[in-house]
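[1] sequence first, predicted coordinates after that:
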Amino acid sequence: MDPHVLARARARVLGVPSVPVSEPVPPGTAGASDGARVWLLPEWPDGATPALLEEYETAPMPLERAGQARRVLAAALRCCWPRLDDLPWPGVRAAVADVLEVYATMTRGDAELARRWATGELRRLSDTGWLLLDEAAGTVRPGPRVALWPEGSLASLRDLLHRLPPPPRRGSTGEDDHE
């Protein structure tokens, strides 16, 4: 069996699994390491469109409320990517409360309702590998899919994040904290 097909099938069933860095990265996957673990992401053929990814049930973004999911991801990146000249992966941990605060300042209307909706989006983004959410600790950081963004695609994202409200100072868990 083609290792790429097998990797895509595993991703559909398991999500984005991780292994210790000491284990080899299986064929058909790209490894995104943060030093302690390696997340196994399926490799897609060049030119794979969102429609193709959706057909394989591995959409690049949760599509229920794609606009809202992108805004929540942007708020999380604003908090978890403090040095925009660096790469976004592995990023730093940020308090979920800080991400929700940044998101609430980006929206109109009821701020508490916005926070509740954003909490659901954080969970969906975590389920799809865009974020790593630790609900027990109340923290979030960039997920392994972020590691696959090519450097050339980051300029417009950096520009966008510069325009978002800054995160509150109280919730960062430290820039060197990648676990």
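    It's in. Numbers count the residues shown, from 1 in each chain.

[2] contacts and neighbour counts: CA atoms only from here.
    Fine.

[3] in the chain, which spans are helices?
    Shown for the chain, the helices assigned by DSSP state H span residues 3-14, 50-55, 66-80, 96-106, 111-127, 154-163.

[4] in CSV: those helices, plus mean neighbour count and distance to residue 40.
    Output for those, formatted as CSV (neighbours: other CA atoms under 10 Å; distance: least, CA to CA, whole Å):
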stretch, mean neighbour count, distance to residue 40
helix 3-14, 16, 8
helix 50-55, 13, 17
helix 66-80, 22, 21
helix 96-106, 22, 25
helix 111-127, 18, 14
helix 154-163, 13, 22
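
[5] any chance of those helices in CSV, with distance to residue 137 too?
    CSV is the format used below for those (distance: least, CA to CA, whole Å):
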stretch, distance to residue 137
helix 3-14, 23
helix 50-55, 32
helix 66-80, 15
helix 96-106, 9
helix 111-127, 14
helix 154-163, 25
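
[6] closest one to residue 144 among those helices?
    Among the helices of the chain, helix 111-127 comes nearest to residue 144, with 9.9 Å by CA to CA.

[7] ok, for the most centrally placed residue in the chain, nearest residue in space, not its chain neighbours?
    Nearest residue to the geometric centre of the chain (CA atoms, centre = their mean): residue 130, 2.2 Å. In space, residue 130 comes closest to residue 143 once its chain neighbours are excluded; the distance is 4.4 Å by CA to CA, 6 or more residues apart in numbering.

[8] pasting the second one now:
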Amino acid sequence: MSAAYELAKLRALRILPQPLDRTERDALRDAALLAGRGLVDVSLPDGSAAVVLSWPDGHEPVVLSEASRSATSTVQLVLAACLRSCWPDPDAPPYPGVAATEEQVLTALEGLETPSAEPEESSRNGRYRARKSALRVLRACAFLQPDAGDGVVRLGPAVALWTPAEVAELRREHHVLPGRPEERT
């Protein structure tokens, strides 16, 4: 297949298995460079090699670099719970992390509720719906893998593009990310 086709496919899917043939890999890298982009080599959960499109340092679109900072507080909290659930060992690279269930992620957020004047049941249902919606937003922004319909959460390719400084900061603060109730001590 042509490098232009593979580049278009990579743009659409956000992550592709790394071409095994060196010539194809070099052609894809050259096509990305011509488009003002780069390739980042990552590992998939099964250990196989993949590539993700990146932006040259300092040239990331503002919308991408600020996506997690301008998100609603619910989306930020759900991302934090996903990180803690899918990245249990801060000494390991955050991507690809491990799989977690949606229920593990949502349970990690229990206890973070603020008192409300709403009836308990109504308030709980509203939080649950908002957090499920936040999972959809995070999947759409590639912070999480697309929903496979199996109730499993996996970190997405946008996490693989975090800078070493961002990952170092997350490692320092890993202990304050919302975890499962048994992890909160």
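    Cool, the structure landed. All values reported here derive from a predicted model rather than from experimental measurement.

[9] just to revisit the earlier point, any idea what the residue nearest to residue 130 of structure 1 aligns with in structure 2?
    For residue 143 of structure 1, the aligned position in structure 2 is residue 156, judged by TM-score structural alignment.

[10] that match contacts residue 143, doesn't it?
    Yes - counting by CA atoms under 8 Å, residue 143 is a contact partner of residue 156 of structure 2 at 4.5 Å.

[11] follow-up on the earlier one: how many residues are close by the match of residue 143 of structure 1?
    23 (other CA atoms under 10 Å).

[12] check contacts around it.
    95, 96, 139, 142, 143, 144, 145, 146 (CA atoms under 8 Å, 6 or more residues apart in numbering).

[13] can you do 7 Å?
    142, 143, 144, 145 (CA atoms under 7 Å, 6 or more residues apart in numbering).

[14] and those residues, which is closest to residue 68 of structure 2?
    residue 143 (8.9 Å).

[15] which position in structure 1 pairs with that closest one?
    Using TM-score structural alignment, residue 143 of structure 2 pairs with residue 130 in structure 1.

[16] pretty sure that match contacts residue 148?
    No - Residue 130 of structure 1 lies out of contact with residue 148 (CA atoms under 7 Å); the separation is 10.4 Å.

[17] gap between residue 67 of structure 1 and residue 111 of structure 1?
    Distance, residue 67 of structure 1 to residue 111 of structure 1, by CA to CA, to the nearest Å: 17 Å.

[18] now residue 127 of structure 1
    For residue 127 of structure 1, the distance to residue 111 of structure 1 - CA to CA - is 24 Å.

[19] now do residue 156 of structure 1
    The value you get for residue 156 of structure 1 to residue 111 of structure 1, if CA to CA is used, is 27 Å.

[20] over to residue 134 of structure 1?
    From residue 134 of structure 1 over to residue 111 of structure 1 (counting by CA to CA), the distance is 23 Å.

[21] kindly report the same for residue 88 of structure 1.
    27 Å.

[22] residue 43 of structure 1 now?
    Following CA to CA, the distance that separates residue 43 of structure 1 from residue 111 of structure 1 is 39 Å.

[23] next, count neighbours for residue 181 of structure 2.
    Count around residue 181 of structure 2 with other CA under 10 Å applied: 13.

[24] which residues does it contact?
    Applying CA under 7 Å, 6+ apart, the residues contacting residue 181 of structure 2 are residue 108.

[25] and what of residue 108 of structure 2?
    Contacts of residue 108 of structure 2 by CA under 7 Å, 6+ apart are 81, 178, 179, 180, 181.

[26] tell me the residue in structure 1 aligned with it.
    Aligned counterpart of residue 108 of structure 2 in structure 1: residue 102 (TM-score structural alignment).

[27] residue 133 of structure 2 matches what in structure 1?
    Checking TM-score structural alignment: residue 133 of structure 2 goes with residue 120.

[28] residue 167 of structure 2 too?
    So, by TM-score structural alignment, residue 167 of structure 2 is matched to residue 154.

[29] please apply the same query to residue 97 of structure 2.
    In structure 1, residue 97 of structure 2 lands on residue 91 (TM-score structural alignment).
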